[in-house]
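Trainee: quick one, what's the 3D model for this:
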Amino acid sequence: MTSFIALLRGVNVGGITIRSAELRELFDGLGFEAVRTVLASANVAFESPRADAAALKREIEAALAERFGYDAWIVLTTAEHVRAVIDAFPFDAADASRQPWVVFASAASVLDELARGEGLDPAVDPIARGDGVVYWNPVKGTTTDTPFAKLLSRARFTPTTTNRNLRTLAKLAG
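Mentor: Have a look, this model is predicted:
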């Protein structure tokens, strides 16, 4: 049995509303076990005996699209990988003046482009490339205002990236 984590992109923003109970019901209906949602339904932890993550991703996206009527895109990873991502966070996650974020993307090339951080001030926008992620540790309260935040919000990145706070990931990974 593999413990998976599904991170849904674009849920509960832009008119796409999915309640946690409905999301759990959908994942239960797909035959997954130990299904639980974390924080307003954009995050699902579950277990499956099937190990083909690519096939599971396609199945989940198709079920989300059919049930909720939107062009679903998710990041599907394992709880083990998320724990490793958390453990590898390269900044001081305990620094109360900062907000520790992890950016996931649909392709390594997107992460590479984001991690180059051309023109970014590392004191304002500390970023680092990790295993399948980009780490970001902005000053608390600036996550929509910094140059990296503006880079993430560009039209070419918004459909293929999703980010989560390190604390949310810790809750998901258990």
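Trainee: drop to CA atoms for contacts and neighbour counts, all remaining ones
Mentor: OK.
Trainee: can you give me the strands in this structure?
Mentor: 2-8, 33-37, 43-48, 74-78, 101-105, 127-130, 133-136, 161-165 (DSSP state E).
Trainee: another one to check against the first:
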Amino acid sequence: MTSTWYCALLRGITPGKPNMRNEKLRGVFDGMGFTGVASVLSSGNIVFAAETTDTTALEGRIRGALRGELGIGGETIVRSRSELVTLVDTEPFGELQHARETYLTATFLKEPLEPVPEPFPEPDEPAVRIVGYDPGARAVLAVSDNTSSSSPDFMAWLERRFGKDITTRTWLTVHRILKRMPDCA
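Mentor: Coordinates of the predicted model:
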């Protein structure tokens, strides 16, 4: 069987805590027998290759190992390289560039939205605009304007609307994750 490249998007990682440092996280993934283990930034993004296509099983196995070995209780969301490539290739943000006034984010949901609400809900925050929902990557895509002195409480809105089994990454981070994953296993 050939390996598939994945990224584990770990929720609630604080790099200042000793058990949440990249070397400890990578150690857990190495210990599970995954190959090509690497971290991206210091916010809980671990890329790896595995010989399974069952992402639900991977999520459970990783979550259990992180809790058992490091005492980390946050959620684990796994996306394959192909899911992330397809998301990026759709160019959901068009010509927008990531900046303070156009802060681009992808919020990955544990479970797909079924059905996808029409119209898609909009936050009460005037500084935030939902660009769309990508069903393949199970991601809510948004643009925030962070130039005002009061920062929008978009993360709280996301949790109220979609639950706590979510995790948000900047669009730049999504691109950095993909750069760490080889084109083939």
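Trainee: returning to that earlier point: could you identify which of the strands of the first structure is most buried?
Mentor: Per residue and on average, the most neighbours among those fall to strand 133-136, with a mean of 26 (mean count of other C-alpha atoms under 10 Å).
Trainee: helices and strands around that one, which ones?
Mentor: strand 101-105, helix 108-116, strand 127-130 (3 or more C-alpha pairs under 8 Å, 6 or more residues apart in numbering; DSSP states H and E).
Trainee: how about CSV for those, with distance to residue 170 of the first structure added?
Mentor: Below are these laid out as CSV (distance: least, C-alpha to C-alpha, whole Å):
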stretch, distance to residue 170 of the first structure
strand 101-105, 11
helix 108-116, 21
strand 127-130, 17
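Trainee: possible to save the strands of the first structure as TSV with distance to residue 58 of the first structure?
Mentor: TSV is the format used below for these (distance: least, C-alpha to C-alpha, whole Å):
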stretch	distance to residue 58 of the first structure
strand 2-8	12
strand 33-37	18
strand 43-48	15
strand 74-78	9
strand 101-105	16
strand 127-130	25
strand 133-136	21
strand 161-165	17
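Trainee: who are the packing partners of the longest helix along the first structure?
Mentor: Ranked by residue count and defined by DSSP state H, the top helix of the first structure is helix 53-68. With contacts taken as 3+ C-alpha pairs under 8 Å, 6+ apart, helix 53-68 of the first structure sits against helix 20-29, strand 74-78.
Trainee: residues contacting that helix, please?
Mentor: Residues outside helix 53-68 of the first structure that contact it (C-alpha atoms under 8 Å, 6 or more residues apart in numbering) are 18, 26-27, 50, 70-77.
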